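S.K.: Here is a sequence with its predicted model. Questions after.
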Amino acid sequence: MSAAALDSFLAALDASDQEIQTLMMVRHGHVVLEEEWSPYRLQDRHLLFSVSKSFTSMGIGLLVEAGLLSLDDKVVSFFDDEELPDKISDNLAAMQIRHLLTMTTGHSQDTMEALSRDRRMVRIFLGLDVDHQPGTVFVYNTGATYTLSAILQKLTGETLLDYLRPRLFEPLGATEATWEISKEGITKGGWGLSLNTDSLAAFGHLLLQRGQWEGQQLIPASWIEAATSKQVPNDNQDNPDWQQGYGFQFWRGRHNTYRGDGAFGQYCLILPEHDTALIVTSASQDMQATLDVVWEHLLPALEGKPGDGTARPEKLEIPAPAGAAPSGDGRTYRFEPNDAGLSAVRLDPDGTGTFTFAVGANYETSVPVGTTQEVVCAPGGWQELTDELQDPPQRLVTNASADGEAFVATFRYLETPYVATLTCRPDGDSLTVDVNFNVSFGPTEFTLRSS
């Protein structure tokens, strides 16, 4: 490969509107590219969202190999009367393991929103209307993957994470793996896995080797082949790289590729014809746009072409906001419970701000509700600290800057794609805080006012 072509690819990613945070590429078993955009680090865990689904697929493949279930097994056969609806419809009765794997359960929309309303997520999933005959319609369905995790736990007596630790994560060296647990005690399966970039690259290499790792067959080669092949059509999706077919919790892509991907630009992209795995973590508003950069700039490099001559960026970083130092009045403002978890703000004349956050009932953490932490923001570069309200604690960097008369505090949660910007404006005896998130499953902007 041409080093200049890789430089051109890196420059194109850096110049794109998609905020890239870490990158690793493995080709012919060797790491040929590994980059981190400071303050992000390759060694840190990163929340992978729906890349988790591809790991759940590996767990199901191991169960099939062990003879504990088959693709034809009926979903309802794994659950008892307390979890099943009073009346089982014909379509629910017909739903099989293969339908959960291929997102062809027969539901008319993703079940995730319905599942989030109650802790009894399995019961909710089984109680939803199944509008179509299973196997006939592709609808991306995170609840289906959660149900696979629940079935694995029923069969093994272990959570999905505990089951995969000795069989997959530890052999790959991914001992840092964490995976969120639902309120009913089930590994979430379809989301919630955190790994560092190197561990995700090891998984990509495992896929290229058809499940073999250091002379040991961790996952059956036949399962890798089936899981990453087109099992069902999905041309009802919007973007070209999401219309190439779906396997067992893997997307097929253009140029004979396949991938696990997660919200806001997390990728484990496999290019079998080039014996290459590309790992990207990012905060992207447009996941297709990132893949377009790959096709335009990386594919030619893999084919031996020299690149377009664009130089490698001198420094890969996401700089702290620049501008004048802010100032405050030294008062402490308090807030009623809110979605941002913000309970108090003090803005001091020296340009520092102290933001007190409290764990609310809606937090996805085992830290007790009501636990608080003061987070200081100061002008200059990024200030690093530890977010103790997460379990396990996570890296966080902060900054303070001025926007006219407003005090702007920026929080980068480095083990996720999330960035929160809080623009604070005193208004008489109150403080108005405009909250903005760079990416979100819900609203990205809302306003808080002190009590």
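M.R.: Here it is on my side, so go on.

S.K.: From here on, just use CA atoms for contacts and neighbour counts.
M.R.: Fine.

S.K.: Return the residues in contact with the nearest residue to residue 237 once chain neighbours are set aside.
M.R.: Sequence neighbours aside, residue 243 is the residue nearest to residue 237 in space, at 5.7 Å (criterion: CA to CA, 6 or more residues apart in numbering). Taking CA atoms under 8 Å, 6 or more residues apart in numbering as the contact definition, residue 243 lies against 233-237, 252-253.

S.K.: swap the cut-off to 6 Å and go again
M.R.: 234-235, 237 (CA atoms under 6 Å, 6 or more residues apart in numbering).

S.K.: Including neighbour count, could those go into a markdown table?
M.R.: Conversion of the contacts of residue 243 to a markdown table gives the following (neighbours: other CA atoms under 10 Å):
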| residue | neighbour count |
| --- | --- |
| 234 | 22 |
| 235 | 15 |
| 237 | 15 |
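
S.K.: Return the closest of those residues with respect to residue 94.
M.R.: Sorting the contacts of residue 243 by distance to residue 94 puts residue 234 at the head of the list, at 20.8 Å, by CA to CA.

S.K.: what about the strands in the stretch 1-150 of the chain?
M.R.: Along the stretch 1-150 of the chain, the stretches classed as strands by DSSP state E, counting those that start in this stretch are 19-27, 30-36, 46-47.

S.K.: meant to ask about the stretch 301-450 of the chain, not that
M.R.: For the stretch 301-450 of the chain, the strands defined by DSSP E, counting those that start in this stretch occupy 332-334, 342-347, 353-358, 372-377, 383-387, 394-403, 406-413, 419-427, 430-437, 445-449.

S.K.: got the angle between the fifth one and strand 394-403?
M.R.: Okay, so that is strand 383-387. Angle, strand 383-387 to strand 394-403, by axes from the mean of the first three to the mean of the last three CA atoms, to 10 degrees: 130 degrees.

S.K.: Would you mind listing the buried residues in strand 383-387?
M.R.: For strand 383-387, a neighbour-count test (16 or more other CA atoms under 10 Å) marks 383-384, 387 as buried.

S.K.: And stretch 219-231, by the same measure?
M.R.: When neighbours are counted by 16+ other CA under 10 Å, the buried residues of stretch 219-231 are found to be 219-221, 223-224, 227-231.

S.K.: so how far is it off the chain centroid?
M.R.: With CA atoms, centre = their mean, to the nearest Å as the basis, stretch 219-231 stands 23 Å off its chain's centre.

S.K.: cool, and stretch 46-57?
M.R.: Per CA atoms, centre = their mean, the displacement of stretch 46-57 from the mean C-alpha position of its chain is 7 Å.

S.K.: how about it: buried residues?
M.R.: When neighbours are counted by 16+ other CA under 10 Å, the buried residues of stretch 46-57 are found to be 46-57.

S.K.: also this one, for the comparison:
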Amino acid sequence: MTAHPLPVSSPAAQGVDARGVQAFLDAIEAAPGVEPHGLMILRHGRVVASGWWAPFTADRPHRLYSISKSFTGSAVGFAIEEGLLDLDARVISYFPEFDADITDPGSRAMKVRHIASMASGHLSETVVQAHAIDAEEPVRGFLLIPPDREPGSVFAYNQPTTYTLGAIIQRATGQTLTEYLRPRLLDPLGIGETLWERDRAGRELGYSGLHAATDAVARLGQLYLDKGVWEGEQLLPASWVAQATRAHVDNSDGSPEARNSDWAQGYGFQFWMSRHGYRGDGAVGQFCVVLPEQDVVIAITANTDLMQSVMDMIWEHLLPAFGPEPVSAAGQDAAESAEDAALRERLSRLVLPTVEGEAAPADTEAWSGVRFAPRDGEAEAQPSLTAVQLTADGDGWILTLDQAKDEDEPPFALRFAGTGWAVAERPAVPVPTAVSAGWTDADTFVAELGFLETPHHLTLTCSLAARDFTASWQGKPLRPTPLSSFGVPR
């Protein structure tokens, strides 16, 4: 289905001060450890600001990590409306084949509403333990871990709860999450291609692994802001939206620090409560912030481990920019129009920083054809990367990344000429990858690699004298995987 563009308006026409958006851009671009990829701000249902930092683009799917949970939660709302799911049913009732194995009273008492609200009774994350118990069926592994407390009484952010929730939906509907959501949510909202990572059993993960464009995040947020209504039609039950976006379990320890944490304001059904409004979010900087009081949705895709810092920037710069009504006072239109135009111009030319260095070394022959090995003691930074080679190629260079042969991983051959971003697409490389590279001195070559369908960014530094390289992540992946997995699942 071809997505219809969201309606667009100037910031001033929707009561948004463009200077606040500019201040947010200043802050997020200047913040160490924050690499923005995409931004969309909707006010009164209209896009008032949007932009993507090259080499990222508007139409490219991006790994959303735990924003996947909010899509899974939406599937729960549809399934309840269709009589396929009951929040008060015991989880074990959907898996009768495990009934004899699950003997702990707490596990047997666990209800669907408990796993939907991260209140299974466990006090900590159980994903590693669940897979260790039963890698083929993580639901069974999870249910074999006795809860520490009575289900419903305590909060713990716990991946197997949402995995189990997604497994129940897939079992109850006989479809994958994508198949179930496509006619009910994705197509009606005009969300184009989405791809969802699956486990070894072929089940879509539910708690993570969804790849979609920033626009999809914005559309989901707008649907929830409008209480499940889209273009005049009640798609998602309003009762589900109300339940999903209020706190069901306290996740604050009552400390002064918790008052200023957007991760200690309560948890709903696959949504976090925030100091203002509520949100879905995903690891390494993915956000779907919904502000009902301001009638605003903010969608951000990024690469950062400093997620509270991003939320702080939103509250400091964007929140005050949402005025109570459009700016229309006499004499203000021209000034506001100029500010809006300046913002649009800036948003149209966003670009991530590139390597500060020379486009070619002083001695091409000394560098061309050299293979660099992992520096001693640092190979674990990227376990599957075994060698790096540079080869002069006409007016440019080819950077080749070799991966572990026992994983049968194909090499990456990335061509660059100059230090600006160069993008390689499939099938030339296993996954879409951008490279900015250059020589920072006679002995040092640096390459910044962006894996464009994920948040992740790898920095390579090669030493000619030592014939070795180091590899360091900005936004470290949640688990070690080959570089060829850093793209949409196909």
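M.R.: Received, thanks. No experiment lies behind these values; they were computed from the predicted model shown.

S.K.: Using JSON lines, please lay out the buried residues of stretch 219-231 of structure 1 together with distance to residue 283 of structure 1 and secondary structure.
M.R.: Shown next, in JSON lines, are those (distance: CA to CA, whole Å; DSSP: H, G, I helix; E, B strand; the rest coil):
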{"residue": "219", "distance to residue 283 of structure 1": "31", "secondary structure": "coil"}
{"residue": "220", "distance to residue 283 of structure 1": "33", "secondary structure": "coil"}
{"residue": "221", "distance to residue 283 of structure 1": "33", "secondary structure": "helix"}
{"residue": "223", "distance to residue 283 of structure 1": "31", "secondary structure": "helix"}
{"residue": "224", "distance to residue 283 of structure 1": "29", "secondary structure": "helix"}
{"residue": "227", "distance to residue 283 of structure 1": "27", "secondary structure": "helix"}
{"residue": "228", "distance to residue 283 of structure 1": "25", "secondary structure": "coil"}
{"residue": "229", "distance to residue 283 of structure 1": "28", "secondary structure": "coil"}
{"residue": "230", "distance to residue 283 of structure 1": "28", "secondary structure": "coil"}
{"residue": "231", "distance to residue 283 of structure 1": "30", "secondary structure": "coil"}
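
S.K.: show me where the stretch 151-300 of structure 1 has helices.
M.R.: Taking DSSP state H, counting those that start in this stretch to define them, one finds helices in the stretch 151-300 of structure 1 at 160-164, 170-172, 197-208, 221-227, 287-293, 299-302.

S.K.: In structure 2, what range does the first one match?
M.R.: Residues 177-181 of structure 2 are where helix 160-164 of structure 1 aligns, taking TM-score structural alignment as the criterion.

S.K.: what about the matching stretch, how far off from structure 1?
M.R.: Superposing on structure 1 and averaging over aligned pairs (mean CA distance after the TM-score superposition for structure 1), stretch 177-181 of structure 2 comes out at 0.9 Å.

S.K.: Any figure for the gap between the counterpart of residue 278 of structure 1 in structure 2 and residue 472 of structure 2?
M.R.: Alignment note: residue 278 of structure 1 maps to residue 298 in structure 2; criterion TM-score structural alignment. Spatial separation of residue 298 of structure 2 from residue 472 of structure 2 under the definition CA to CA, to the nearest Å is 30 Å.

S.K.: If you count surrounding residues, which of the two has more?
M.R.: With other CA atoms under 10 Å as the criterion, residue 298 of structure 2 and residue 472 differ in neighbour count, and residue 298 comes out ahead with 24 against 16.

S.K.: Hmm, residue 44 and that one touching each other?
M.R.: No. Between residue 298 of structure 2 and residue 44 there is no contact under CA atoms under 6 Å: 11.9 Å.

S.K.: could the helices of the stretch 151-300 of structure 1 be laid out in CSV, adding distance to residue 341 of structure 1?
M.R.: Formatted as CSV, the helices of the stretch 151-300 of structure 1 follow (distance: least, CA to CA, whole Å):
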stretch, distance to residue 341 of structure 1
helix 160-164, 29
helix 170-172, 35
helix 197-208, 29
helix 221-227, 40
helix 287-293, 29
helix 299-302, 44
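
S.K.: Deepest-packed of those helices, please.
M.R.: With neighbours taken as mean count of other CA atoms under 10 Å, the helices of the stretch 151-300 of structure 1 reach their highest mean count in helix 197-208, at a mean of 24.

S.K.: Tell me roughly how far it lies from structure 2 on average.
M.R.: In this overlay with structure 2, the average offset of helix 197-208 of structure 1 from its partner residues is 1.3 Å by mean CA distance after the TM-score superposition for structure 1.

S.K.: what's that helix aligned against in structure 2?
M.R.: In the comparison with structure 2, helix 197-208 of structure 1 aligns to the range 214-225 (TM-score structural alignment).

S.K.: Check the offset of the matching stretch from the chain's centre.
M.R.: 14 Å.

S.K.: contact partners of that stretch?
M.R.: Applying CA under 6 Å, 6+ apart, the external contacts of stretch 214-225 of structure 2 come out as 191, 297, 299.

S.K.: Check stretch 379-387 of structure 1 too.
M.R.: For stretch 379-387 of structure 1, the surrounding residues in contact (CA under 6 Å, 6+ apart) are 320, 325, 393-401.

S.K.: hmm, which two among these are most spread apart?
M.R.: By the measure CA to CA, the contacts of stretch 379-387 of structure 1 have their two most distant members at 325 and 393, which lie 29.1 Å apart.

S.K.: The two - which one has more neighbours?
M.R.: For residue 325 of structure 1 against residue 393, the residue with the higher neighbour count under other CA under 10 Å is residue 325, and the figures read 17 against 12.

S.K.: Now do the same contact list for that one.
M.R.: With contacts defined as CA under 6 Å, 6+ apart, the neighbours of residue 325 of structure 1 are 351, 379, 401-402.

S.K.: Considering those, which is situated nearest to residue 102 of structure 1?
M.R.: Within the contacts of residue 325 of structure 1, distances to residue 102 of structure 1 taken as CA to CA reach their minimum at residue 401, with 47.7 Å.

S.K.: Tell me the residue in structure 2 aligned with that closest one.
M.R.: Taking TM-score structural alignment as the alignment basis, one finds that residue 401 of structure 1 is matched in structure 2 by residue 438.

S.K.: neighbours around its match, how many?
M.R.: The number of residues packed near residue 438 of structure 2 is 24, by other CA under 10 Å.

S.K.: cool, residue 335 of structure 2 as well?
M.R.: Here the neighbour count serves as a burial measure; for residue 335 of structure 2 (other CA under 10 Å) it reads 11.
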